[in-house]
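1. Predicted structure and sequence below. I'll ask about it afterward.
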Amino acid sequence: MNIYDGHIHTPYCPHGTKDSFHLYIDRAINLGYKGLTFTEHAPLPDGFEDPTPDKDSSMQLEELENYIEQINQLKKEYRKDILIQTGLEIDYIDGFENETASFLNRYGPYLDDSILSVHFLKAKTGYYCMDYSPDMFGKILREFDSIQDLYSLYYNTVKKSVLAELGAYKPKRIGHISLVMKFQKKYPNVDIDKNEILETIDLIAKQKLQLDYNGSGVNKPLCREPYPPEWIISEALKRNIPLIYGSDAHRAGELGQGFGKLKEEAPLMQPM
């Protein structure tokens, strides 16, 4: 494939598999990857309670130093074979900006690359993990008058993430900005407000951030398209937003997923 994959999970992910780092890297080499970033779900901020049933959204803080050190060793081991970068997928959680900035100030110097993503939404009765399951999505939806209102909350939260003051080590890439569409075949939004999505794209361009061009949605049975879909990518290209392919693999066999469904003329880049 001769691609760079900037969004890969690891055996440290409690809701993924225990496929080893070596299994991921060896498969990447076999696929012809030129490089990859491991971007495990960062520990959630102090004071935030994981709303998922199994409390398995992220790695634990006490695991983080081992995670970083293990990747550092892999860089040395595979230095002649493939470029490996240390990264994290950081959750933007509305109301926990200070805690997230403190975390990044402490651990950011050890990272080569990172992603800023919205998985958690602050609704009337508390926080929800929006992409956890169709049932949880439906539960959030019951708090709103329409699915359009839920989409608006999601994109307003993404906009907050783009503008958030998270310090010198704030991630340069916004993760899967159409994740709210993960269950669209069960919960269709027939009247998507494209303007609020375009406003989000405009902010990303203005802040000179990258976009995660995420292939995992192609294999999600209720989505069946990349995050984001082609029309959003077309708008990102008009604004010269750098696109970084991400498999969002949670097992080694998912490396390269969705790559063949990406917009053919989209120039994919390596993280800066």
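-> Great, that's in hand.

2. Every contact and neighbour count from this point should use C-alpha atoms.
-> Will do.

3. check contacts around the residue nearest in space to the middle of the chain.
-> With distances taken as Cα atoms, centre = their mean, the chain has residue 175 as the residue nearest its mean C-alpha position (3.5 Å). Counting by Cα atoms under 8 Å, 6 or more residues apart in numbering, residue 175 touches 115-118, 211-214.

4. Out of these, which comes closest to residue 87?
-> residue 115 (7.8 Å; Cα to Cα).

5. give me the element that closest one is part of.
-> strand 113-117 (DSSP states H and E).

6. could you say what helices and strands that strand packs with?
-> strand 35-41, strand 83-91, helix 147-163, strand 173-174 (3 or more Cα pairs under 8 Å, 6 or more residues apart in numbering; DSSP states H and E).

7. adding another structure so you can compare the two:
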Amino acid sequence: MKRDAHIHSPYCPHGTKDALSAYVEKAIISGFTDISFTEHAPLPPSFEDTTPDQDSGMDLPTLAAYLDAVERVKESYKQDITIRTGLEVDYVEGYEEETRAFLDEIGPRLDDAILSVHFLKIGDRYFCIDFSEEVFMEAARLAGSTKKLYDRYYDAVEASVTADLGVYKPMRIGHPTLIHKFQLHHGDKIDDHIRIERLFRTIAKQGYEIDMNGAGFSKAGCLESYPPAAYLPYAKSLGIPLVFGSDAHNVQGLHKHYEKFYNESTPK
């Protein structure tokens, strides 16, 4: 089975206008048999998006339109490919109750979901840590160092893994080393292998999956997957399911870097 389980859509506030059907047809042509649309869920209602355009997640009317659109494309292509209705849900520290309430309401409509950390609280401010190198560096300055920012990130991801978000909590942890996005730009050599391995043990203990995310290969400041390939054997040794996700925000990016994880002789 060829599966791409982290795909965005024309309903992404900061993405493409490529039609859902265009994604599906490319997936079929590329030999994929299972895909998940995992659009950015609305942020907690009382949380203020700190990105300039405040476009990190869908609003509620867009969410309703997105869910209906995915259901239509699922029906249209049901003889050709498995399509899963999903969301990428942000874990924002301090907003667990609102996130749980959202999942309680929307969870019954989902086939798949990812839980990701994009926003970190440093002092009394939240930073979208992967938005830009400038935002990253400001967060590192306020955290006290790049190393301390890395530690804050892993603290937040571990908190997401153990948080009580109800029965519809996503079982897959999104791009668990996203903090590496600017590693070739910030100039500090950070050894975070202890934190990564500890995070993986926490994920394994909870029985969750890892989003084996290829998007970092395309980021000039990263040039590796999230998580890096060197850690995949350790994850496998812990029995953690690794689920490929291209994290595509347009049709061109769909399935990108899949071949870096798999070849024709590698079990899917």
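-> All right, it came through fine. The structure displayed is predicted, hence computed values, not measured ones.

8. now, the most widely separated pair of the contacts of residue 175 of structure 1?
-> Top of the distance list for the contacts of residue 175 of structure 1 (Cα to Cα): 118 and 213, 14.8 Å.

9. Neighbour count: those two, which is higher?
-> More crowded of residue 118 of structure 1 and residue 213, by other Cα atoms under 10 Å: residue 213, with 32 against 27.

10. Not counting residues beside it along the chain, what's closest to that one?
-> Nearest residue to residue 213 of structure 1, sequence neighbours excluded (Cα to Cα, 6 or more residues apart in numbering): residue 245, at 4.7 Å.

11. Please apply the same query to residue 85 of structure 1.
-> Residue 85 of structure 1 sits nearest to residue 37 (Cα to Cα, 6+ apart), 4.6 Å away.

12. Am I right that the one you found is in contact with residue 113?
-> Yes. Counting by Cα atoms under 8 Å, residue 37 of structure 1 touches residue 113, with 7.1 Å between them.

13. Now the common contact residues for these two.
-> Joint contacts of residue 37 of structure 1 and residue 113 (Cα under 8 Å, 6+ apart) are 85-87.

14. TSV please, covering those and showing distance to residue 264 of structure 1 and neighbour count.
-> What follows is those, written out as TSV (distance: Cα to Cα, whole Å; neighbours: other Cα atoms under 10 Å):
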residue	distance to residue 264 of structure 1	neighbour count
85	26	20
86	28	21
87	27	28
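
15. of all those, which comes closest to residue 267 of structure 1?
-> Looking across those and measuring by Cα to Cα, the closest to residue 267 of structure 1 is residue 85, at 20.8 Å.

16. Now do the same contact list for that closest one.
-> 35-38, 71, 75, 111-113.

17. ok, 10 Å please
-> By Cα atoms under 10 Å, 6 or more residues apart in numbering, residue 85 of structure 1 lies in contact with 6, 35-39, 71-72, 74-75, 111-114, 271.

18. again with residue 80 of structure 2
-> Here residue 80 of structure 2 is in contact with 24-25, 28, 32-34, 74 (Cα under 10 Å, 6+ apart).

19. Most widely separated two among those residues?
-> Among the contacts of residue 80 of structure 2, 32 and 74 lie farthest apart (Cα to Cα), at 14.5 Å.

20. Which residue ranges of structure 2 form helices?
-> When secondary structure is read from DSSP state H, structure 2 shows helices at 20-29, 60-76, 96-106, 133-143, 146-162, 193-206, 232-237, 258-261.

21. Trace the shortest one over to structure 1 and give me the residue numbers.
-> For helix 258-261 of structure 2, the aligned range in structure 1 is residues 259-262, judged by TM-score structural alignment.
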